[in-house]
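Colleague: this is the structure alone, sequence omitted:
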């Protein structure tokens, strides 16, 4: 009987950490697009080269933007909007590489802290579906991002583009803010093409990191909340059948639960310290490109069918991904309070000082991820951003009439 119990605990112990091992495997794949933490010397060299190339690309993009703002550039493709969006795109890639590299490098430390927050003496049931959710979300983001980028390439060249002209037409179309036709050469186009693909991967990967880690933290709160519910239901049944559980045992269980919520809150704050910069970058970058896409959509009806298909799919994917970041992160705050209704329904005969302390703790402790403390991700934040975007677009439309 004891051996079966220990076997069950060992199984639950492994299930609890499936999320962490799955995330580690995902981070190991990051060495293929410039984050060398789980790679060797060759990966580190590639990351340094990529970092230098992104820095050069960003400097050149900003210089081109300055030239356009001062009227020094007569390139018809070099509009202020195009140059600004190009600068922000590659600036995001540069910062995303640095911040993602930092997060993945500190992942082992975070995993150790995460494991120490587990309360094995409570025998909290594991979330056996978390690994499947992580794999599904990762696959879904990868597929949608690949389709969106493929459509952008076809939209930039046209579906009737001859194969021998595809590369040149794509580079001049997507990077017209950077290159004129007279400046085009294959030796310049290949690095730009490579960097643009890596920058796109990093853009999607930074949002994926936030979503997946938020799923893991939400899962931890869900497990605790479910355990609280089961304890309350059990004590209610005992009261209904006139059975009594010793007070010291009840107090010990609830004390362990309260300490588990304290450790979980500390874990969220630890993660917030690591993710804060990436959350700020992700939300600012997504907000800018949502506004840009909506602004460009004013004239989308003048384009070809493939341009319209790309525009609507790209806008939908951008909105969906940006909303996914906010909603996944805000779920942490929601689930951190979900045990309160169960505590309120606790029968008076089972009520003790530890339940009161836990209730006070959950009511007053505001748990949420933030963008370096500038803003916190709650559900209502999504509506506030949507309202700001609508106001911005209405102002643009008003100016467009004059």
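Modeller: Yes, it's here. Computed from a prediction, not measured in an experiment: that's the story for all the values here. Numbering: from 1, shown residues only.
Colleague: only C-alpha atoms from now on, for both contacts and neighbour counts.
Modeller: Noted.
Colleague: count the residues that sit near residue 266.
Modeller: 16 (other CA atoms under 10 Å).
Colleague: separation between it and residue 17?
Modeller: For residue 266, the distance to residue 17 (CA to CA, to the nearest Å) stands at 18 Å.
Colleague: check residue 327 too.
Modeller: Going from residue 327 to residue 17 by CA to CA gives 24 Å.
Colleague: ok, now residue 100?
Modeller: Using CA to CA, residue 100 is found at 22 Å from residue 17.
Colleague: neighbour count winner among these two?
Modeller: Using other CA under 10 Å as the criterion, residue 100 and residue 17 rank with residue 100 on top: 23 against 20.
Colleague: so that one makes contact with residue 206?
Modeller: Yes: with contacts counted by CA atoms under 8 Å, residue 100 reaches residue 206, the gap being 6.9 Å.
Colleague: regarding the chain, what is its longest helix?
Modeller: Counting residues, the longest helix found in the chain (DSSP state H) is helix 186-240.
Colleague: so which elements touch that helix?
Modeller: With contacts taken as 3 or more CA pairs under 8 Å, 6 or more residues apart in numbering; DSSP states H and E, helix 186-240 sits against helix 41-69, helix 80-105, helix 130-157, helix 163-174, helix 247-296, helix 305-335, helix 340-344.
Colleague: buried residues in stretch 17-25?
Modeller: For stretch 17-25, a neighbour-count test (16 or more other CA atoms under 10 Å) marks 17-20, 22-24 as buried.
Colleague: how much space between residue 146 and residue 136?
Modeller: Residue 146 is 15 Å from residue 136, where distance means CA to CA.
Colleague: now do residue 298
Modeller: Distance of residue 298 to residue 136, computed by CA to CA: 35 Å.
Colleague: ditto for residue 194
Modeller: To residue 136, residue 194 is 27 Å away according to CA to CA.
Colleague: again with residue 100
Modeller: Separation of residue 100 from residue 136 (CA to CA): 21 Å.
Colleague: cool, and residue 30?
Modeller: Remark: distance between residue 30 and residue 136 (CA to CA) = 18 Å.
Colleague: comparison target, given below:
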């Protein structure tokens, strides 16, 4: 794998050594607070109990809030009210509450990103194990070798299959959470990009005061459109990265079949046939809580689901144009001082 240091690849790096650069990078974002990453054995890892901080700038919301602000620190209240409108509806506005919500939101955002990174690394590491196994078969499949060699190869495959099933049993809930979350936010961001085009009448290009409320412009600025496009592209790219990495496990685990059909006639025997039968019958793939298996064709299913739901959402918004307009003018556009 290209992200493993060259010297570690030469001596046969362990999974702990292979994941070390990414674990160090995760600590920058207050994730995986452990010590002992530079030790040779993962048994030396210890969790750290110390607070960490990170500031996540939401630039386009700050700019909008500043433009709508009448002056002073009112822009901060407008910004916070736009960030957590549902929460303030139930618990009321305060700066202490805002700080608490912002901390939770930041931690959740980085945990969400790291969850996908974790799945990518685990998938690549597991697929790399199968790749080494395939290389072992490629070295002997066209030669006459004793059955003991093929017995050892079959036993190695059994060990890898057990490792793959055990790994899937540990992370299949994370896989399900990752795909459902990414699917939701892809549809959400795509809808945010489509609605200004489909329903331009509900967007007002101005911020203006009305009694005790300040109305927030819904007309997307260039900064906001850049953010929406970048966020959508980033979500799609990250979902594709997770899908392709996880699908690589399925592909590499089934790759030996092609070579086993080409085994040297003098080597073909019971062990080769048992190995071939096991590969054909054993479904090795990462799953989303066993609801679905991640393969390349699964990506097409996800893409079709996104398109279907987006069409439904756009049609729903077209039908309820008047209701959306009223809601935008009364609720979504306005920020009240609590």
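Modeller: On my side now, so go ahead. From a predicted model like this one, the values you see are computed outputs, not experimental measurements.
Colleague: quick one: closest of the helices and strands packed on helix 186-240 of the first structure to residue 220 of the first structure.
Modeller: Closest to residue 220 of the first structure of these is helix 247-296 (CA to CA; 7.7 Å).
Colleague: quick one: list the elements packing against that closest one.
Modeller: Secondary structure elements in contact with helix 247-296 of the first structure, counted by 3+ CA pairs under 8 Å, 6+ apart, are helix 80-105, helix 107-116, helix 186-240, helix 305-335, helix 353-364, helix 379-401.
Colleague: so which of these is nearest residue 158 of the first structure?
Modeller: With CA to CA, the closest approach to residue 158 of the first structure among those belongs to helix 305-335: 7.5 Å.
Colleague: quick one on the thing from earlier: which of residue 30 and residue 136 of the first structure has more neighbours?
Modeller: Ranked by neighbour count (other CA under 10 Å), residue 30 of the first structure and residue 136 place residue 30 first, with 21 against 12.
Colleague: surely residue 115 of the second structure meets residue 179?
Modeller: No: judged on CA under 8 Å, residue 115 of the second structure makes no contact with residue 179 at a distance of 10.6 Å.
Colleague: which residue in the first structure lines up with residue 291 of the second structure?
Modeller: Residue 291 of the second structure maps onto residue 374 in the first structure, with residues paired by TM-score structural alignment.
Colleague: wait, what's in contact with residue 129 of the second structure?
Modeller: With contact taken as CA atoms under 8 Å, 6 or more residues apart in numbering, residue 129 of the second structure is in contact with residue 160.
Colleague: ok, now how distant is it from residue 12 of the second structure?
Modeller: Distance of residue 129 of the second structure to residue 12 of the second structure, computed by CA to CA: 11 Å.
Colleague: one more: residue 268 of the second structure?
Modeller: Taken as CA to CA, the span from residue 268 of the second structure to residue 12 of the second structure is 31 Å.
Colleague: with neighbour numbers in mind, choose between those two.
Modeller: Per other CA under 10 Å, whichever of residue 268 of the second structure and residue 12 has more neighbours is residue 268, with 19 against 11.
Colleague: identify the residue of the first structure aligned to the more buried one.
Modeller: Matched by TM-score structural alignment, residue 268 of the second structure corresponds to residue 351 in the first structure.
Colleague: show me what residue 326 of the second structure aligns to in the first structure.
Modeller: Taking TM-score structural alignment, residue 326 of the second structure has no aligned residue in the first structure.
Colleague: tell me the secondary structure for residue 326 of the second structure?
Modeller: Assigned with DSSP: H, G, I helix; E, B strand; the rest coil, residue 326 of the second structure falls in the helix class.
Colleague: hmm, residue 285 of the second structure is touching residue 294, no?
Modeller: Yes: in this structure, residue 285 of the second structure is within contact of residue 294 by CA under 8 Å, at 6.5 Å.
Colleague: which residues do those two both contact?
Modeller: Overlap of the contact sets of residue 285 of the second structure and residue 294 (by CA under 8 Å, 6+ apart) consists of 246-247, 250.
Colleague: and the residues you listed, which is closest to residue 140 of the second structure?
Modeller: Taking these together and measuring to residue 140 of the second structure by CA to CA, the closest member is residue 250, at 22.7 Å.
Colleague: my guess is the closest one contacts residue 282. True?
Modeller: No: shown here, residue 250 of the second structure and residue 282 do not form a contact pair, counting by CA under 8 Å, at 10.7 Å.
Colleague: more neighbours: those two, which one.
Modeller: Between residue 250 of the second structure and residue 282, counted using other CA under 10 Å, the more crowded position is residue 250 (22 against 11).
Colleague: what's near enough to touch that one?
Modeller: By CA under 8 Å, 6+ apart, residue 250 of the second structure lies in contact with 284-286, 294-295.
Colleague: what about residue 353 of the first structure, how many residues close to it?
Modeller: Close neighbours of residue 353 of the first structure, defined as other CA under 10 Å, add up to 11.
Colleague: which one in the second structure is aligned with residue 205 of the first structure?
Modeller: Counting by TM-score structural alignment, residue 205 of the first structure corresponds to residue 114 in the second structure.
Colleague: follow-up on the earlier one: residue 285 and residue 294 of the second structure: which is more packed in?
Modeller: A count of neighbours by other CA under 10 Å puts residue 285 above the other of residue 285 of the second structure and residue 294, at 26 against 22.
Colleague: now that one, nearest residue through space, not along the chain?
Modeller: Using CA to CA, 6 or more residues apart in numbering and skipping the chain neighbours, the partner closest in space to residue 285 of the second structure is residue 250 (4.8 Å).
Colleague: and the one you found, how far is that from residue 264 of the second structure?
Modeller: Distance, residue 250 of the second structure to residue 264 of the second structure, by CA to CA: 26 Å.
Colleague: kindly report the same for residue 59 of the second structure.
Modeller: With distances taken as CA to CA, residue 59 of the second structure is found 64 Å from residue 264 of the second structure.
Colleague: looking at those two, which is more packed in?
Modeller: Counted by other CA under 10 Å, residue 59 of the second structure and residue 264 do not tie: residue 264 has more neighbours, with 15 against 12.
Colleague: helix/strand/coil for the more buried one?
Modeller: Going by three-state DSSP: residue 264 of the second structure is coil.
Colleague: was I right to think it contacts residue 147?
Modeller: No: the criterion here is CA under 8 Å, and residue 264 of the second structure misses it with residue 147 at 11.9 Å.
Colleague: look up how far residue 316 of the second structure lies from residue 283 of the second structure.
Modeller: As defined by CA to CA, residue 283 of the second structure lies at a distance of 40 Å from residue 316 of the second structure.
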